[in-house]
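Student: let me see the structure of the following:
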Amino acid sequence: MIDKTAMIANVMATQPTGNVGGAGAVNKGQGPEGSFTDVIGKMLENSSKASATADDFAQRLQMNDPKVSLEQTVLAMNSASLQFTAVVQTRNKVLQAYNDIMNMPV
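Tutor: The predicted structure follows:
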């Protein structure tokens, strides 16, 4: 029997936490979690780790490893997908903001 609470806790542990910005977060170009570059780097690293974990679970499931369940594999794959989507959406918003600033009349 698989402990689903522990499985969900493991998936949630890979999620980035904390406040990325907000009122009072700017202090010489750095927020409570570091600079914007550091935050994006952590997001990319977490996304990469989640993807590697999902791939590992999928491979182990295909090899009939009794320690890996279908539910655990699907949760890991969905977590990796959501993290990657968050990274892509963040990139899109940053590029859109850059384009908006560059197109402002002087």
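Student: could you use CA atoms for every contact and neighbour count after this?
Tutor: OK.
Student: which residue ranges of this protein form strands?
Tutor: 30-31, 34-35 (DSSP state E).
Student: so which other helices or strands are in contact with the last one?
Tutor: Counting contacts by 3 or more C-alpha pairs under 8 Å, 6 or more residues apart in numbering; DSSP states H and E, strand 34-35 is packed against no other helix or strand.
Student: sorry, back to before: can you say which of the strands of the chain is nearest to residue 8?
Tutor: Comparison of the strands of the chain against residue 8 by C-alpha to C-alpha identifies strand 34-35 as nearest, at 27.6 Å.
Student: gap between the closest one and the chain center?
Tutor: 17 Å (C-alpha atoms, centre = their mean, to the nearest Å).
Student: kindly report the same for stretch 38-58.
Tutor: Taking the mean of its C-alpha atoms, stretch 38-58 sits 7 Å from the chain's own mean (C-alpha atoms, centre = their mean).
Student: another sequence for comparison is provided below:
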Amino acid sequence: MKTQLIDTSRIEAMMAQLKSAATRPQGGVNPVATDAGTTSTKKVGFGEALKASLDQVNQTQQKSEQLGQAFMMGDDKVSLSDVMISMQKANINFQATVQVRNKLVSAYHDIMNMQV
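Tutor: Take a look at the predicted model:
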């Protein structure tokens, strides 16, 4: 059984992506003006960024499922290649998410085992 499907550089890249998503304003909202007249962006916590990432993975999987069902129902607008590509994207997103989860659990265990 393979225990490491994605190398650590890809996990680190995904973590960097999560951090950049956390600093980006959500929904195209313009930066909020403060009393001093300067602009600042709303800080997004790690939990919110993680939830947004998981929601995106969920949406990818649902889209893949919908395309598969449309193809099985005989929809001429959906090709087999579109269905297969969508399923592979959903699978890759899910596998990357599992690897990030594994890395987070490992980091949690490392922190909990530290001597204070």
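Student: which positions within stretch 56-70 of the second structure qualify as buried?
Tutor: Residues of stretch 56-70 of the second structure classed as buried: 57, 60, 61, 63, 64, 65, 67, 68, 70 (neighbour count, 16 or more other C-alpha atoms under 10 Å).
Student: list just the nearest of these to residue 93 of the second structure.
Tutor: residue 57 (5.9 Å).
Student: re the thing from before, which of the strands of the first structure is buried the deepest?
Tutor: strand 30-31 (a mean of 17; mean count of other C-alpha atoms under 10 Å).
Student: centroid-nearest residue for the first structure?
Tutor: Central residue of the first structure (C-alpha atoms, centre = their mean): residue 83, 3.3 Å from the mean position.
Student: measure that one to residue 93 of the first structure for me?
Tutor: 15 Å (C-alpha to C-alpha, to the nearest Å).
Student: any idea how far residue 112 of the second structure is from the equivalent of residue 67 of the first structure over in the second structure?
Tutor: In the second structure, the residue matched to residue 67 of the first structure (TM-score structural alignment) is residue 77. Distance, residue 77 of the second structure to residue 112 of the second structure, by C-alpha to C-alpha: 53 Å.
Student: residues contacting residue 113 of the second structure?
Tutor: With contacts defined as C-alpha atoms under 8 Å, 6 or more residues apart in numbering, residue 113 of the second structure has no neighbours.
Student: tell me the counterpart of residue 77 of the first structure in the second structure.
Tutor: Under the alignment (TM-score structural alignment), residue 77 of the first structure pairs with residue 87 in the second structure.
Student: show me what contacts the residue lying closest to residue 25 of the first structure once chain neighbours are set aside?
Tutor: Nearest residue to residue 25 of the first structure in three dimensions, chain neighbours excluded: residue 31, at 4.6 Å (C-alpha to C-alpha, 6 or more residues apart in numbering). Counting by C-alpha under 8 Å, 6+ apart, residue 31 of the first structure makes contact with 20, 21, 25.
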